[in-house]
Structure formats: C-alpha cells, structure tokens
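K.L.:
I'll drop the sequence and a predicted model, then ask my questions.
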Amino acid sequence: MAGSTAVLAAILLIDLVAFGLAIGAEQSRPSASLETDARKEWTYCVYRPDAATGMAGAALALLLVGQAVAAVASRCFCCGAALRPGGARGCALMLFLSSWLTFLIAEACLLAGLVQSAYHTGYRTVIFENPPDCETVRRGTFGAGAAFALITGVLTGFYYYNFSKARVAYQRPEAAIGMSRYS
C-alpha cells in the first residue's frame, strides 16, 4: 500500500471518534422547561444539565486534529515533493479540495450547535405576558456535523492514499543543458 498505514489509520480513527462524539452530542441535546417562581409572578427557563457541549467541543477539536495530521503527513499537498503526473495526482487534488470543504461544513455545524448549546437564555417574563422562548439546539445540528465529519474522514483517507500513490517512486527529471562539443 502506498503511504504510511499508521498515518492512514490515525486519520480514520480520529475522524471516526469525532463522528461518534458528534452523534453522542446529538443524542444528549439539552432540553428546557418553563417554570414559575414560588410567588407565581415570573416564568423562566430551566435547562437540564447536558453533555452535548463537551462532546461537540471534543468532536470539533478531534476533527481539526485529523485534518492537521493529514496536512502534515502530506506536507499540505502544495508544499511537498513532486507528484507523478496522472490520475492519482488529479484524484488527490479533487479529494483534497472536497475533504477541506466537508471539513469546513462539519466544523461550522458543530460550532453552531456548540455555541447554541452553551448559551442558555435567562429571560424572565411576568406570568400574564407571553412566556419566554426557551431556545435549545435544533434537532439535526450535531447530526449534520456528524455526517460531514464521517464524510471528511473518508475523503481525507482516500486523499492521503492517492497522494501517497502519486508520490511513490517519482523522480523529478534533472534539468540538463547539452554541453557537448558537437551541439
């Protein structure tokens, strides 16, 4: 197999753990309920403790680590050694761009859910007015982040494989100027 199996396994494992944490965050989204005070004058939101914030933060960080491992191992595609012309190089370029696009989408979904999960409104209203809005994370926010994290892991794995395949045994031709007497 082209490239380092350990690097490929690390990329896939890190992204798979990030996927699992994002799924866990989706399953443990915070919920809120309306409560009234003892004198029945105010209504307010009470949020139950959640683990979604911590899991989403860990998934966000692991996804970033997975991309960093791939970037360092391949020397960020454009700063590395010469690649053999052909299908593997073209495929590696397309996978490189696709993996970064899905990475950015996954990070945006996880970050949006993380911020919404960490922010708990403390609005209070008088009991006879409209009740406060107890905002929580929308269903599917962390799920979308998890789906894009899984897609990112697969694309990054294929990118690293194709990059390594294009890099193997390619020697850049030496620049030579013919300096013989009969030229």
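P.N.:
Now that the structure is in, tell me what you want to look at.

K.L.:
all contacts plus neighbour counts: C-alpha atoms, from now on.
P.N.:
OK.

K.L.:
Is it correct that K165 is in contact with A2?
P.N.:
Yes: using CA atoms under 8 Å, K165 is in contact with A2, at 5.1 Å.

K.L.:
so what does the lengthiest helix in the chain touch, helix or strand wise?
P.N.:
Across the chain, the longest stretch assigned as helix under DSSP state H is helix 87-118. Contacts defined by 3 or more CA pairs under 8 Å, 6 or more residues apart in numbering; DSSP states H and E place helix 87-118 against helix 52-73, helix 141-167.

K.L.:
mind listing what's buried in that helix?
P.N.:
88-90, 92-93, 95-96, 98-99, 102-114, 116-117 (16 or more other CA atoms under 10 Å).

K.L.:
Stretch 7-21 too?
P.N.:
Per 16+ other CA under 10 Å, stretch 7-21 contains these buried residues: 7-8, 10-12, 14-21.

K.L.:
before we move on, back to that, out of K165 and A2, which sits in the busier spot?
P.N.:
Between K165 and A2, counted using other CA atoms under 10 Å, the more crowded position is K165 (20 against 13).

K.L.:
try this one next to it:
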Amino acid sequence: MAGSTAVLAAILIIDIVAFGLAIGAEQSRPSARLETDAQKDWTYCAYRPDGATAMGGAALALLLVGQAVAAVASRCFCCGAALRPGGARACALVLFISSWLTFVIAEACLLAGLVQTAYHTGYRTVYFENPPDCETVRKGTFGAGAAFAFITCLLTSGYYYNFSKSRVNFHRREATIGMTPL
C-alpha cells in the first residue's frame, strides 16, 4: 500500500468518529415545550437538556483534525515534492479539491446546527397573547453535516492514497549522455 498506513488509518478513524458524533447529535436534538408559570400570567419555552451541542462540537473539531492530518501528511498537495505524472496525480488533484469542498460544507452544516442548538430563546409573552416561538434545530441539519463528513472521509482517504501512490518511486532523470558502442 502506498503511503503511510498509520496516517491513512488515523484519517479514517478520526473522520468516522466525527461522522458517528454528528449522527448522535442529530438523534439527540433538543426539543422544547410551552409552559406557563404558577400564576398563569406568562408562557415561556422550556428546553430539555441535550447532548447535541457537545456531540456536534466534537464532530466539528474532529473533522477539522482529520483534514489537518491529511494536509500536514501530504504537505497540502502544493507545497511538497514533485509528483510522478499520471493518473494517480490527476486523481489526487480532483480528490483534493473535492475533499476540501465537502469539508467546508460539512463544517458549515455542523456549525449551523451548533448555533441553532445553542440559541435558546428566553421570550415570554402574556398568557392570552400568541405563544412564543420555541426554536429548535431543524431536523436534518446535523444529518447533512454527518453525510458530508462521511463523504469527506472517503474523499480525503482516497486523496491521501493517490497522493502517496504518485510519490512512490519518483526519481527525476538526470541529464546524461549515452555512451554506447553504436
């Protein structure tokens, strides 16, 4: 196998754990219900405790760490040594661009879910008026982040593999003059 197996395994494990945490955050989204005070003068939103914020934050951080491991190991594709021309280099370039695109989308989805989860309204209204809007995270916000985290995992692993494959046994030809009898 081309490249460092330990680096490839680290990328896979970190990104799969981030995927699992994002799925967990989707499953434990907070819910809210309207409650009234003891005198029945005010209505307010009561949120149940959730683990979505912690799991979403951990998924966000781990996805960033996985992408950083791949970037450091490959010297960010553009700052390293020359690569052998061919299909592996072209595939590595396409996967590099695709993995960063899906990484940005996954991070945006997870961050949007975190912001929505962390923002709990404290609005109160008089009991007879319209009830307050108890905002919660939309269903699928963390799920979209999890899906893009999984796609990022696949693309980043493929990128690192093809990058390593295009670096194997690449030696530049030296300028020589052939000294054959004929």
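P.N.:
Sure thing, it's come through. Quantities reported herein were computed from a predicted structural model and do not represent experimental measurements.

K.L.:
Report the TM-score for the pair.
P.N.:
Here the superposed chains carry a TM-score of 0.95, computed using TM-score structural alignment, normalised by the length of the second structure; 177 aligned residues with a CA RMSD of 1.2 Å.

K.L.:
Quick check: L16 of the first structure touching T152?
P.N.:
No: contact criterion CA under 8 Å: L16 of the first structure and T152 do not qualify, at 9.8 Å.

K.L.:
which one among the buried residues of stretch 7-21 of the first structure gets closest to A56 of the first structure?
P.N.:
L21 (6.6 Å; CA to CA).

K.L.:
okay if I get the helices and strands packed on helix 87-118 of the first structure as a markdown table plus distance to D133 of the first structure?
P.N.:
Conversion of those to a markdown table gives the following (distance: least, CA to CA, whole Å):
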| stretch | distance to D133 of the first structure |
| --- | --- |
| helix 52-73 | 20 |
| helix 141-167 | 19 |
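
K.L.:
following the helix or strand encompassing G24 of the second structure, which helix or strand shows up next?
P.N.:
If you go by DSSP states H and E, G24 of the second structure is part of helix 5-27. Toward the C-terminus, helix 5-27 of the second structure is succeeded by strand 32-36 as the next helix or strand (DSSP H and E).

K.L.:
Pull the residues that contact that next one.
P.N.:
Contacts to strand 32-36 of the second structure, defined as CA atoms under 8 Å, 6 or more residues apart in numbering, come from residues 42-48, 127, 131-132, 134-136.

K.L.:
Mean deviation, it versus the first structure?
P.N.:
Mean deviation of strand 32-36 of the second structure relative to the first structure after superposition (mean CA distance after the TM-score superposition for the first structure): 0.3 Å.

K.L.:
List the buried residues of that strand.
P.N.:
Per 16+ other CA under 10 Å, strand 32-36 of the second structure contains these buried residues: 32, 36.

K.L.:
Also stretch 38-50 of the second structure?
P.N.:
42-47.

K.L.:
Just the residues you listed: which are in helices?
P.N.:
Among the buried residues of stretch 38-50 of the second structure, no residue falls in helices (DSSP H).

K.L.:
Between those, which sits nearest S31 of the second structure?
P.N.:
Among the buried residues of stretch 38-50 of the second structure, Y47 lies closest to S31 of the second structure (CA to CA), at 5.9 Å.

K.L.:
Aligned counterpart of that closest one in the first structure, please.
P.N.:
Taking TM-score structural alignment for the superposition, Y47 of the second structure sits opposite Y47 in the first structure.

K.L.:
Give the full set of residues in contact with that match.
P.N.:
With CA under 8 Å, 6+ apart, Y47 of the first structure has these contacts: 30-33, 120.

K.L.:
can we see that at 10 Å?
P.N.:
Applying CA atoms under 10 Å, 6 or more residues apart in numbering to Y47 of the first structure gives the contacts 30-34, 120-122, 134-136.

K.L.:
How about F77 of the second structure?
P.N.:
70-71, 83, 89, 92-93, 96, 159-160, 163.

K.L.:
let's see it at 7 Å
P.N.:
Residues in contact with F77 of the second structure (CA atoms under 7 Å, 6 or more residues apart in numbering): none are found.
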